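Enquirer: Sequence unavailable; structure follows:
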C-alpha cells in the first residue's frame, strides 16, 4: 500500500503498517535528546481526523503491532539513541524492533535525501536478487560510491544507513521494488516542497521585522 503526500497520515500508518512484510517510512523525524520517548515521526495532517496530531511518537510505536520482515526508516536520526531511565538507550529503530520488525534499515544521523534514495533503490534491487540484507546494503553503498562525485563521496552522505537485526534475505518482487522507489521519490518531493514553504515564510517574517530592527 502506497501513501504519499497528504495521504501519509498517522491514521494511515497505524491502520496499515502492520499489514505488510516490508514497511518503508521516508518522512521527517525529530530526535529528542532530553526525553527520547518524545522523539517523533512527522506525517501529513489528517483532514478527516482533525483532533489527531500529525506526529507518531516513539512511545506510541512501542504499543503498536508492526510485525514485518523489514522496516526501512530513511527519516533523519531514526537510529540515533537517547537514554531513558529504566530502559537504557532507546531509539526509533529500537521501538520498531520491539513492535515486531525482524530487521531495520535506519539512519544514525541526518541523511542526504538524494543519496539515501539512490542507496535504498539499489538496496531493494539487491534484495530482489536474493542477497542478505547486510550484503545488499554493503553492495548498494559500493555502487553509490562508484558513481558519486565531489562532496557526495563523504561518509556523511552514505555511511549513516545501517542494518539492525535479522539479516537473512527477504522475498520481494520487481513490482514491489519500483513501488518502494516511488515512495522514496514521492516523500522527497513533499519534503522539498515543505522546505520551500518554510523558507518563503522565513523571508516574509524577515521583511516584516526589518523596519523594527533598523529603528
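Expert: That came in fine, so what should we check first? Because the structure is predicted, anything quoted here is derived from the model rather than measured. Numbers count the residues shown, from 1 in each chain.
Enquirer: From here on, just use CA atoms for contacts and neighbour counts.
Expert: Will do.
Enquirer: Could you give the number of residues near residue 30?
Expert: Residues lying near residue 30 (other C-alpha atoms under 10 Å) number 18.
Enquirer: And the strands in the chain?
Expert: 22-25, 28-30, 40-42, 55-57, 70-73, 82-84, 88-90, 103-107, 161-165 (DSSP state E).
Enquirer: Which among the ones you listed is found nearest to residue 115?
Expert: Closest approach to residue 115 among the strands of the chain (C-alpha to C-alpha): strand 161-165, 10.3 Å.
Enquirer: The structure to be compared is supplied as follows:
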C-alpha cells in the first residue's frame, strides 16, 4: 500500500479572499494528511494522548512497560479481526488505552543515576515502542506522525540521544527540500519489515515493505562490495542482489532523477551501487547524486558558511611514517595534494615529517576545508588516525572549537565504519565530525585503493572550484573514474566506498574585499574615459 500526498495549489479567484488564499498556499504551503473517514486530524489519539507522551524531549520507557504494550497490541490484533470494517479505529482506541493507563510509560534518559546498561536497555525499549507506533500510524494513514516517529527513532542512534529536540516540522522540511531541489528518503527497519518515507518539495510517498531475509541480503551485498576478489568471482550474485535491493527499497518510491538525501536504517549500504538492470551495469550512480544524513532535523539545522579563501584549505599527507609507527608508505599522496592545492587561494600542506600529531592538532582549527590522506581504522572500537609520528584518537580532538571547519574529506580506510560499542563508542570517524556540527564529511565504508581515492579527490575539488554542488561533484568524480576506459573501474569495490554526509550545496568563493572592488571600479572608469578620448 502506498500513500501519496501532494501540496495543493490554489486556483484563480476574482474575490480578494480568493487572492489571499492563493498567497497563503504559495507562501505557507500546507501539508494535508491522507484523507480518511477516521480518525480526523483533530480526533487523532496523538492529540488526545498528548499529555501522556510529551514529544518535545527524548524519553525512554519505564521498566515493566513491555508487557503492557504487548497486551494492548494483542488486543489491537483481536479488535482488527472482530471489527474488520474499522481496523484503523480499533488500533487507535487500543493504543490510546496504552497511553492513558501508563502515565509513567516514558522517562528521561538524562537521569544521572542511570547506568549505561540501563540507558541502553531503555533505548532498546523505546526503539520497540517506535516500531509499534509506526505500525499504528501506518495503519491509520497518518503520514505526519509516520515522519515524526521515524525522525525520533534516528535520535536513538545519534548524539542527540541525551538531549533530543523536537523534529523538524514536515512542512518546514518540504520548504527546505524545495529550496535545495532535493528529495529526502528515510528508512526504519523492524525485522523483515521496512518503512520507507520519501519527501520532496511537493510530494510524499510512504510505503511498508515486507522483505523476508532483508538483513542477510544487505550483509551479503555489503560483503561483496567490500571485497575485490569476492566481487570479481561472484559478480553475477552481486548483480542479482543489487537489483533485488533496488526493486525492494528504491523503485517503489516514485523517486525522480536528481539529488537524493538518504537517511539509512540500521544497515548502511552505498545506494549508488544498486543497479536498475539485472546484469549489474546500470548503477544508480548514473542517475542520482546521493548523499547521506543522520536525520532531516540534523541536516537542515547545521549552518553552512563555507567559502574558499585565504588559508581555508589544510591538506594532511604523512605519506611515510616514523619507524615506531610501522605503517606502509602511501605513495603518491603528496603529489595528489599538490594537484588539489591549485583549487585554493592559499592552501597549507602538512606532508611527511611536518604532518605530525602536534602540527595537525594545532592547524586543523584554522581551516574551512580539511583533507586527510593517511592510514585510519578502529582500535579498541575507537576511530584512530595515524600521523607521521603518533596516532590521534578522535576523542583527543575537541571539535567544538573547530568553528571554521566546514568540510572534511577523510581519505583513509573505513572512516565511515562505526565501532562495536554503545553510544559514542559506536560512532565512526565521520560521525564524530558530523555530530559535532561540521556541515559536510566525505568518508569511506571499506578499504580503498590509493589510485582511486587520489583520482576521485582531485576531480571532486576541481568540480567544486567550478561551482558544482558537493553531492553532484562527488557523483561526477566517481563517474569520471568509472569511465576512464579501464573495465575493472566499473566494479563498485573501487568507487562506492566513498560517500558524502551532510550538506550538499556548492562551495562559493570568498567575497572580494570592498577596497579592491573600489579600486577595480575606479580603474574601469579611467580606462573607459581613456578609450573614448583616443577613439577615432
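Expert: That came in fine, so what should we check first? Since we're looking at a predicted model, the values are computed, not measured.
Enquirer: For residue 150 of structure 1, find the nearest of the strands of structure 1.
Expert: It's strand 161-165; of the strands of structure 1, that one is closest to residue 150 of structure 1 (C-alpha to C-alpha) at 19.6 Å.
Enquirer: What are the contacting residues of the closest one?
Expert: Here strand 161-165 of structure 1 makes contact (C-alpha atoms under 8 Å, 6 or more residues apart in numbering) with 74, 97, 102-108, 116, 133-134, 137.
Enquirer: picking that back up, is it possible to export the strands of structure 1 to a markdown table including distance to residue 211 of structure 1?
Expert: Converted to a markdown table, the strands of structure 1 look like this (distance: least, C-alpha to C-alpha, whole Å):
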| stretch | distance to residue 211 of structure 1 |
| --- | --- |
| strand 22-25 | 43 |
| strand 28-30 | 34 |
| strand 40-42 | 35 |
| strand 55-57 | 37 |
| strand 70-73 | 44 |
| strand 82-84 | 43 |
| strand 88-90 | 47 |
| strand 103-107 | 43 |
| strand 161-165 | 46 |
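Enquirer: looking at those strands, which is closest to residue 172 of structure 1?
Expert: strand 22-25 (8.8 Å).
Enquirer: That closest one corresponds to what range in structure 2?
Expert: With TM-score structural alignment applied, strand 22-25 of structure 1 matches the range 369-372 in structure 2.
Enquirer: Give me the mean distance between the matching stretch and structure 1.
Expert: For stretch 369-372 of structure 2, the mean deviation from structure 1 after alignment is 0.4 Å (mean C-alpha distance after the TM-score superposition for structure 1).
Enquirer: That stretch: how far from the chain's middle?
Expert: Taking the mean C-alpha point of stretch 369-372 of structure 2 and that of its whole chain, the gap between them comes to 19 Å (C-alpha atoms, centre = their mean, to the nearest Å).
Enquirer: repeat for stretch 145-163 of structure 1
Expert: Taking C-alpha atoms, centre = their mean, one finds the center of stretch 145-163 of structure 1 at 17 Å from the center of the full chain.
Enquirer: what comes up buried for it?
Expert: 145, 152, 153, 157, 158, 159, 160, 161, 162, 163 (16 or more other C-alpha atoms under 10 Å).
Enquirer: Make sure the third one is actually in contact with residue 145.
Expert: Yes - between residue 153 of structure 1 and residue 145 there is a contact at 6.3 Å, judged by C-alpha atoms under 8 Å.
Enquirer: Return the list of helices and strands in contact with the lengthiest helix in structure 2.
Expert: Counting by DSSP state H, the longest helix found in structure 2 is helix 116-139. Applying 3 or more C-alpha pairs under 8 Å, 6 or more residues apart in numbering; DSSP states H and E, one finds that helix 116-139 of structure 2 makes contact with strand 59-61, helix 87-101, helix 143-155.
Enquirer: One more pass at 10 Å, please.
Expert: strand 59-61, helix 65-82, helix 87-101, strand 106-108, helix 143-155, strand 182-190, strand 193-199, strand 203-210 (3 or more C-alpha pairs under 10 Å, 6 or more residues apart in numbering; DSSP states H and E).
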